[in-house]
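1. Sharing a model that was predicted from the sequence below.
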Amino acid sequence: MVLRALLLVSLLLGGAGSALAQNRAAIERQFQTWLRQEVWPQARRAGVSRRTFNTAFDGVTLNWKLPDLVPPGAPVKTPKTQRQAEFGKPGKYFGRGAVDGATATGRQMARRHKSSLTKVERETGVPGRIILAIWGRESAYGRAAIPHDAFQVLATKGFMSTRADYFSAELIAALQIAEAGHVPAHAMKSSWAGALGQPQFMPTNFLQHAVDGDGDGRADIWGSEADTIASIGTYLKRHGWQTGRDWGFEVSVPGSVSCTLEGPDQGRLISDWEAMGITRVSGRPFPEHERSQQGYLLMPAGRYGPAFVVTPNFYVLKDYNMSDLYALFVGHVGDRIQFGVGDFHARWGSVGGLLRSDVAAMQRTLIGQGHDVGGADGLAGYKTRRSIGRWQEAMGQPPTCFPDPAMKAALAR
């Protein structure tokens, strides 16, 4: 950290913009010094051998093409472009190709891996359809390219990113994985964010939750489908999956029920939601064993899209990837794989697409008015959605619980 601070001072004195263009070679040298003087001592204390360390970083240089980098001297800004679907229009996350492809291949995988899925469901209580949907979303059932050198990605982000401390810890965990012999250091491939293998575990999650599903003594989430299935099931079980409960149900929410009631901190018995007039869009009653359990209102596009009553298992799915839309995709595709359900009954409205900087400005205004929006990050999470609804109610407007361009004049100041 001291080394990076010294470089920061020198770049600021020379003018950050021009200095960064002229000093990439200097930053590369600083990176190598950081590996030797800061990363190696931490790795050694974590039980990593010099041989493993040297193999991992042989020929590794900074990857300047990765997103969210903050080179020394560069200011940190809220990005204006949406790099991921959950930052933009909610409906785009459920594109026809993505949903149909994950479903069709998932059904094939259900037949091919019936034995492994049955075994893991018996041991963890997690339905096979849910494991398949996560596997499909994360790596297209192992068919997606995982092209990056994990040590280059994690080291680059540990040295210069918006979450340097987080990625530095993940870098040490990756070295421990290589040291334990789960995969050779030179063969450890990851996503651009450092997520590993077919289930896309971050290294710390691998150390905690990856398991041997095929009995060969290794937890190989890169090449073993049985290990991948078992590891996903183990992860969800250890994060609190409740056996016998569903993930949620699409519902119709009458106008008398405010969208500001959304969120995992405003749960009610499902029978109480039912008494308020919320019904399943299928026309079927809620399962009797669910009616006496807690449920939570979920409206990921506010009044502009499908609505759901979800169970605690939905939030276990969200632990896998902190996105309402991700967890909803997994539950929905899982249901399509096993039960053959169709599309959501309600349509996604043409909302979203705002710049993150605009949403962040709205959030700051709402914070100033005393609302808890969950942080001014430019993302319309449930706390932001319901805060918008409460602001609308205070203004005498019907609550829609989703940011739209018409709000910018009043909130994005």
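-> All right, it came through fine.
2. C-alpha only now, for contacts and for neighbours.
-> Noted.
3. what are the ranges of the strands in this structure?
-> 148-149, 189-190, 248-252, 268-269, 279-280, 294-298, 307-310 (DSSP state E).
4. Turn those strands into CSV, columns for mean neighbour count and distance to A178.
-> Formatted as CSV, the strands of the chain follow (neighbours: other CA atoms under 10 Å; distance: least, CA to CA, whole Å):
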stretch, mean neighbour count, distance to A178
strand 148-149, 20, 13
strand 189-190, 24, 12
strand 248-252, 21, 39
strand 268-269, 16, 46
strand 279-280, 19, 49
strand 294-298, 25, 41
strand 307-310, 25, 39
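5. Below is structure B, check it against A:
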Amino acid sequence: MFQRMIRLLVILSVSLAAGAAAAQSVEAQFRNWLASDLWPEAQRRGISATTFNAAFANVSPNLKLPDLVLPGESKPRSDRQHQAEFRAPSAYFKHIGGVVSGGRARAGKLNGVLSAIEKRYGVPRGVVLAVWGRESGFGGAKIPYDAFEVLGTKAFLATRKAMFREEVLAALEMVERRGVSTRAMRSSWAGAMGQPQFMPTSYLKYAVDGDGNGSADIWNSQADTLASIANYLAQHGWVRGRDWGFEVTVPQGVSCALEGPDRGKSIADWQALGVRRVGGKAFPEHELRGEGYLMMPAGRFGPAFIVTPNFYRLKDYNESDLYALFVGHAGDRIMYGNNEFATSWGRVGGFNRSDVAGMQRGLERLGYDVGGADGLVGFKTRRSIGEWQQKNGVSPTCFPESQTVRRLQ
């Protein structure tokens, strides 16, 4: 027994030594990459040696970040998207009440700032406040990482090196040309910074001075943060005067497979099919002429919506149907005191994202466009499920169920 313990300790010591040696090797390669690869390009873009050296003076590659491919390896060590649990859409809205109450509390205090932003950019204050609350808890969330550590590591080792290379170069430009201190460059694990959680390229394009002091400080200035969020949405095409969408009831005779931004109709045409706003409300007269799109994030197992092009501007901020719905719904509740969704969310799930990805691959083999087998259930996957169900004599639900997942894997 004692000899076995000794052998285990030796094996552990050797393993730890090997790990330390590997980390040192990656560190050396990272330093060489900075000097021989990243610095020459930064220099060509007008970045000074002073800025470059200050940014990376105490930076080492953070090997705990996700989606890294270490030297000598062919794929990431962890594939979190396929190991994660498939969560019901309702889970996404668990903490919406905090964003709503926080937005209402700040709406009055920041009335002047918000009025100016609405006038300039055409984005409703409720939406801007909801994005702010969702992204950083109105500036209260901890942002733990050094941005150059994250962006440098990912530009060197991530699965999307080219994207992060542009981001780390943009971060250097923020310091060099926009006067941002390297000490202020704190980010999420993905490299998003400040209260709006902008990537560096987004900061350079969309961050604006909202308080008139000559700088765009998305870390400390509420006015700059709110104006920058509104500018981002406006620059992406927010349609002034239109809503983001409306919760509706969808008759069984209207297929859930009609969902998607490429299957739009005028809202008047949706109304003619029997789609109605919940609570007996009428669609605003000016919206009837505009195009609308069916959106059913849980298929027949949850609320349904007719959304406008502005819903997809919210998706430009974060490519998720549930994110856009969270922001739009929270914004309405901040502005108008609206209640929770009229239709409840059904109990769905009970499997992993790898199961969903397997189902998606099964649909792809049958010729359906699911938008990629990523374990995420976007509108292309939802309507593909509905179309497959219809062809196979199953009442269409347009959402993964255990039986459907098993049959299609």
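-> Thanks, I have the structure now. The structure presented is a predicted model; accordingly, all values stated were derived computationally and were not measured.
6. TM-score them against each other, please.
-> Aligned and superposed, the two chains score 0.93 in TM-score terms (TM-score structural alignment, normalised by the length of structure 2); 391 aligned residues with a CA RMSD of 1.6 Å.
7. picking up where we left off before, identify whichever of the strands of structure 1 lies nearest to G378 of structure 1.
-> Closest of these to G378 of structure 1 is strand 294-298, at 19.4 Å (criterion: CA to CA).
8. after superposition, how close is the closest one to structure 2?
-> In the superposition against structure 2, strand 294-298 of structure 1 averages 0.2 Å from its aligned positions (mean CA distance after the TM-score superposition for structure 1).
9. who does that strand touch, helix- and strand-wise?
-> Applying 3 or more CA pairs under 8 Å, 6 or more residues apart in numbering; DSSP states H and E, one finds that strand 294-298 of structure 1 contacts strand 268-269, strand 307-310.
10. wait, which of the strands of structure 1 is closest to D343 of structure 1?
-> Closest approach to D343 of structure 1 among the strands of structure 1 is made by strand 248-252 (10.6 Å; CA to CA).
11. What residues in structure 2 pair up with that closest one?
-> The alignment of strand 248-252 of structure 1 onto structure 2 (TM-score structural alignment) spans residues 245-249.
12. can you list contacts of that stretch?
-> Stretch 245-249 of structure 2 is contacted from outside by 275-278, 303-308, 310-311, 328, 341-342, using CA atoms under 8 Å, 6 or more residues apart in numbering.
13. Near T201 of structure 2, how many residues? Count them for me, please.
-> 18 (other CA atoms under 10 Å).
14. Next, format the helices and strands packed on strand 294-298 of structure 1 as JSON lines and append distance to G240 of structure 1.
-> Shown next, in JSON lines, are those (distance: least, CA to CA, whole Å):
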{"stretch": "strand 268-269", "distance to G240 of structure 1": "19"}
{"stretch": "strand 307-310", "distance to G240 of structure 1": "15"}
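15. looking at the ones you listed, which is closest to Y235 of structure 1?
-> Of those, nearest to Y235 of structure 1 by CA to CA is strand 307-310, at 19.9 Å.
16. so where is the closest one in structure 2?
-> Under TM-score structural alignment, strand 307-310 of structure 1 corresponds to residues 304-307 of structure 2.
17. likewise stretch 168-178 of structure 1?
-> Under TM-score structural alignment, the match for stretch 168-178 of structure 1 is residues 165-175.
18. what's the mean deviation for that stretch versus structure 1?
-> For stretch 165-175 of structure 2, the mean deviation from structure 1 after alignment is 0.6 Å (mean CA distance after the TM-score superposition for structure 1).
19. ok, residues contacting that stretch?
-> Stretch 165-175 of structure 2 is contacted by residues 42, 47, 51-52, 55, 148, 151-152, 154-156, 180-182, 199-201, 204 when judged by CA under 8 Å, 6+ apart.
20. ok, now which ones touch the aligned residue in structure 1 for L114 of structure 2?
-> In structure 1, the residue matched to L114 of structure 2 (TM-score structural alignment) is L117. L117 of structure 1 sits next to 110, 128, 229-230 when contact means CA under 8 Å, 6+ apart.
21. mind checking how far L117 of structure 1 is from T124 of structure 1?
-> Distance, L117 of structure 1 to T124 of structure 1, using CA to CA, to the nearest Å: 10 Å.
22. V153 of structure 1 too?
-> Taken as CA to CA, the span from V153 of structure 1 to T124 of structure 1 is 32 Å.
23. Who has more neighbours out of those two?
-> Neighbours were counted for V153 of structure 1 and for T124 using other CA under 10 Å; V153 has more, 25 against 19.
24. Tell me the counterpart of the more buried one in structure 2.
-> Using TM-score structural alignment, the partner of V153 of structure 1 in structure 2 is V150.
25. tell me the contacts of the residue nearest in space to the middle of structure 2?
-> Closest residue to the average C-alpha location of structure 2: N318 at 3.4 Å, with CA atoms, centre = their mean. Contact partners of N318 of structure 2, counting by CA under 8 Å, 6+ apart, are A324.
26. Now check structure 1 for the residue matching it.
-> Using TM-score structural alignment, N318 of structure 2 sits opposite N321 in structure 1.
27. go on, A216 of structure 2?
-> A216 of structure 2 maps onto A219 in structure 1, by TM-score structural alignment.
28. Its match: what's it in contact with?
-> With CA under 8 Å, 6+ apart, A219 of structure 1 has these contacts: 182, 210-213, 227.
29. let's go with 7 Å and repeat that
-> Going by CA atoms under 7 Å, 6 or more residues apart in numbering, A219 of structure 1 touches 182, 210-212, 227.
30. W391 of structure 1: which of those is nearest?
-> Relative to W391 of structure 1, and with distances defined as CA to CA, the nearest of the contacts of A219 of structure 1 is A210, at 44.4 Å.
31. Relative to S228 of structure 2, how far out is the alignment partner in structure 2 of the closest one?
-> In structure 2, the residue matched to A210 of structure 1 (TM-score structural alignment) is A207. Using CA to CA, A207 of structure 2 is found at 5 Å from S228 of structure 2.
32. go on, S48 of structure 2?
-> 27 Å.
33. higher neighbour count, these two?
-> S228 (28 against 15).
34. Counterpart of the more buried one over in structure 1?
-> Under the alignment (TM-score structural alignment), S228 of structure 2 pairs with S231 in structure 1.
35. Quick check: closest non-adjacent residue to that match.
-> Take S231 of structure 1 and drop its neighbours on the chain: the residue closest to it by CA to CA, 6 or more residues apart in numbering is A210, 4.7 Å away.
36. And that neighbour, how far from T234 of structure 1?
-> 8 Å.
37. Kindly report the same for Q266 of structure 1.
-> Q266 of structure 1 is 28 Å from T234 of structure 1, where distance means CA to CA.
38. Who has more neighbours out of those two?
-> Shown here are Q266 of structure 1 and T234; by other CA under 10 Å, T234 has more neighbours (23 against 12).
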